[in-house]
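Asks: Sequence plus the predicted model coming up.
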Amino acid sequence: MPYSTPFHLVSVNGSPRAPSRTGSLLQVINDALSVRLPVRHSAIDLAGEASALLAAPTRDRLSPAGESLVRTVEAADVLILGTPVYRGSYSGLFKHLFDLVGFDALAGKVAVLAATGGSPLHGLVTEHQLRPLLGFFGTYTVPTTVYATEADFTDYRLTNPAIGARAERAVSEAARLLDRRALVAPLTVAPPAVTLVQTA
């Protein structure tokens, strides 16, 4: 179907290091989605943004650069979110960014969830950590998540075709959601009907 404007795709790499396997995985997912839909891509690598975020414990303490970063996340039509696994969860940098995002700013948006780790034992981090976080924001997360271990990369380049196929499936699900623009609109809840009863 034709689109009047491209979708604003924002990818967030929660790794505190550069280069990173997480960044490589996100690039694979970004490229796969860009083939399916017209997108305008903003890439956020938190390794280079730590000083703009961690110096501000609350949103009102953000520098102009930090505020611009958070607003970029909030302005996305579709998010591709990735983090390395730290102690069974997402990185502290990743968590702090989403501590600063407006609680209703991502309602009705679409997100693809990804993570990297040293062992397959952490493969459910996308379900137990990332999906509940995005559920708080009212974001539509696609059913398929993408998790990769160190063994799936060679020199920071994804080389396991099974992970690539899983990324393709995830972005296919995201594209179908984005085709239904009504699902991307922010959620609204109608107030309950009230019936007034007069008594003598």
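Replies: Ah, there it is.
Asks: Only C-alpha atoms from now on, for both contacts and neighbour counts.
Replies: Will do.
Asks: what about Cys80, is that helix, strand or coil?
Replies: One thing to correct before we go on: residue 80 is Ile, not Cys. What DSSP: H, G, I helix; E, B strand; the rest coil gives for Ile80 is strand.
Asks: Tell me if I'm right that it and His8 touch.
Replies: No - contact between Ile80 and His8 fails when scored by Cα atoms under 8 Å: they sit 11.0 Å apart.
Asks: Those two - which one has more neighbours?
Replies: Each of Ile80 and His8 has its neighbours counted (other Cα atoms under 10 Å); Ile80 has more, 24 against 18.
Asks: tell me the contacts of that one?
Replies: Neighbour list for Ile80: Leu9, Val10, Ser11, Val12, Leu26, Ile29, Asn30, Ala111, Val112, Leu113, Ala114 [criterion: Cα atoms under 8 Å, 6 or more residues apart in numbering].
Asks: 10 Å instead, please
Replies: 9-13, 26-27, 29-30, 33, 43, 110-114, 141, 171, 174 (Cα atoms under 10 Å, 6 or more residues apart in numbering).
Asks: Counting only strands, which of these make the cut?
Replies: Leu9, Val10, Ser11, Val12, Asn13, Ala43, Val110, Ala111, Val112, Leu113, Ala114, Thr141 (DSSP state E).
Asks: Let me have those in JSON lines, adding neighbour count and distance to Asp179 as columns.
Replies: Output for those, formatted as JSON lines (neighbours: other Cα atoms under 10 Å; distance: Cα to Cα, whole Å):
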{"residue": "Leu9", "neighbour count": "24", "distance to Asp179": "14"}
{"residue": "Val10", "neighbour count": "23", "distance to Asp179": "17"}
{"residue": "Ser11", "neighbour count": "25", "distance to Asp179": "19"}
{"residue": "Val12", "neighbour count": "21", "distance to Asp179": "22"}
{"residue": "Asn13", "neighbour count": "30", "distance to Asp179": "25"}
{"residue": "Ala43", "neighbour count": "17", "distance to Asp179": "22"}
{"residue": "Val110", "neighbour count": "25", "distance to Asp179": "11"}
{"residue": "Ala111", "neighbour count": "28", "distance to Asp179": "14"}
{"residue": "Val112", "neighbour count": "27", "distance to Asp179": "15"}
{"residue": "Leu113", "neighbour count": "26", "distance to Asp179": "19"}
{"residue": "Ala114", "neighbour count": "26", "distance to Asp179": "22"}
{"residue": "Thr141", "neighbour count": "25", "distance to Asp179": "15"}
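Asks: put this beside the first:
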Amino acid sequence: MKLVVVSAGLSVPSSTRLLADRLAAATAGRVSGPVDLRVVELRDLAVEIAHNFTNGFPGRALSAAIDDVTSADGLIVVTPVFSASYSGLFKSFFDVLDKDALAGRPVLIAATGGTGRHSLVLEHALRPLFAYLRAVVVPTGVYAASEDWGAEGLAERIDRAAGELAALMTALSGPSPSGSQASAQGPVSAQAQAQASAQAPASAQATVRAAPEADVPAQGVSGRADGFHVVPFEERLAALRV
């Protein structure tokens, strides 16, 4: 499997690159089979990214980086925080990609900053960006402030996020029983189900479970062609009270 890391760190050495390397090592260790690990350092591509905006053509190094990112089985993206958001270099790189290039791609988001007060950059900036690009963003994002290095908690967050990305990469790269068309639609379906489960209020949620179509009429709910049926939350709650 191909795992690609995009690091927007500017200094050498860089805490952004350090976090990216730790996330990559943790993810690779959880993926069964060989892992083709590629690292894209945006600092080295800054000039070509700027030229791409003015002439519309990527240079050789930028083109290779775009090919790596768009062909990856999983992405780890890490940016330093500037003005309470991702860096301009980070955003510029993803602006030069085709709008559908990351559709269905598993992505782990991460950021570094000087203070823990900027930790919400993951939810307020990074997650919306990749949701717009229709990537499948893993539930756990990782933010590392200066005081987090060597402190308790960071290693656990890295391990949890890496495990989620590795599991998603394995699930989405496996063979699909419905053929190539279902395989192409699988990542987007997984994203929709994850977002629905995480964002829907409890009173509006419905329980989705697999069941043979034969028992759908007995439950009194309409069946679906894909073998699932939906039990409204109110009915589930009433059954628990009996």
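Replies: Arrived safely. Please read these numbers as outputs of a predicted model, since none were measured by experiment.
Asks: rewinding a little: so which of the ones in strands among the contacts of Ile80 of structure 1 comes closest to Thr72 of structure 1?
Replies: Thr72 of structure 1 lies nearest to Val10 out of those, by Cα to Cα, at 7.5 Å.
Asks: any idea what that closest one aligns with in structure 2?
Replies: Val10 of structure 1 maps onto Val4 in structure 2, with residues paired by TM-score structural alignment.
Asks: mind checking how far that match is from Ser197 of structure 2?
Replies: Val4 of structure 2 sits 28 Å away from Ser197 of structure 2 when distances are taken as Cα to Cα, to the nearest Å.
Asks: What residues does the residue positioned nearest the centre of structure 1 make contact with?
Replies: Geometric centre of structure 1, nearest residue: Leu81, 3.1 Å, by Cα atoms, centre = their mean. Shown in contact with Leu81 of structure 1 (Cα under 10 Å, 6+ apart): 10-14, 22-23, 26, 29, 44, 94, 111-115, 130.
Asks: which parts of stretch 45-55 of structure 2 are buried?
Replies: For stretch 45-55 of structure 2, the neighbour count (16 or more other Cα atoms under 10 Å) marks Leu45, Ala46, Glu48, Ile49, Ala50, Asn52 as buried.
Asks: same question, stretch 129-146 of structure 1
Replies: Using 16+ other Cα under 10 Å as the test for burial, stretch 129-146 of structure 1 gives Leu130, Arg131, Leu134, Phe137, Gly138, Thr139, Tyr140, Thr141, Val142, Thr144, Thr145, Val146.
Asks: I'd like those residues written out as JSON lines, with distance to Leu183 of structure 1 and secondary structure added.
Replies: Below are those laid out as JSON lines (distance: Cα to Cα, whole Å; DSSP: H, G, I helix; E, B strand; the rest coil):
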{"residue": "Leu130", "distance to Leu183 of structure 1": "20", "secondary structure": "helix"}
{"residue": "Arg131", "distance to Leu183 of structure 1": "18", "secondary structure": "helix"}
{"residue": "Leu134", "distance to Leu183 of structure 1": "15", "secondary structure": "helix"}
{"residue": "Phe137", "distance to Leu183 of structure 1": "15", "secondary structure": "coil"}
{"residue": "Gly138", "distance to Leu183 of structure 1": "11", "secondary structure": "coil"}
{"residue": "Thr139", "distance to Leu183 of structure 1": "10", "secondary structure": "coil"}
{"residue": "Tyr140", "distance to Leu183 of structure 1": "8", "secondary structure": "strand"}
{"residue": "Thr141", "distance to Leu183 of structure 1": "12", "secondary structure": "strand"}
{"residue": "Val142", "distance to Leu183 of structure 1": "12", "secondary structure": "coil"}
{"residue": "Thr144", "distance to Leu183 of structure 1": "18", "secondary structure": "coil"}
{"residue": "Thr145", "distance to Leu183 of structure 1": "19", "secondary structure": "coil"}
{"residue": "Val146", "distance to Leu183 of structure 1": "22", "secondary structure": "strand"}
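Asks: Dump those residues into CSV; add distance to Glu74 of structure 1 as well.
Replies: Listed next are those as CSV, based on distance: Cα to Cα, whole Å:
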residue, distance to Glu74 of structure 1
Leu130, 17
Arg131, 17
Leu134, 13
Phe137, 11
Gly138, 13
Thr139, 11
Tyr140, 14
Thr141, 15
Val142, 18
Thr144, 23
Thr145, 21
Val146, 23
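Asks: OK, contacts around the residue lying closest to Ile44 of structure 1 once chain neighbours are set aside?
Replies: Spatially, and ignoring its direct neighbours in sequence, Ile44 of structure 1 is nearest to Val12 (4.8 Å; Cα to Cα, 6 or more residues apart in numbering). Shown in contact with Val12 of structure 1 (Cα under 10 Å, 6+ apart): 22-23, 26, 42-46, 73, 79-83, 94, 97.
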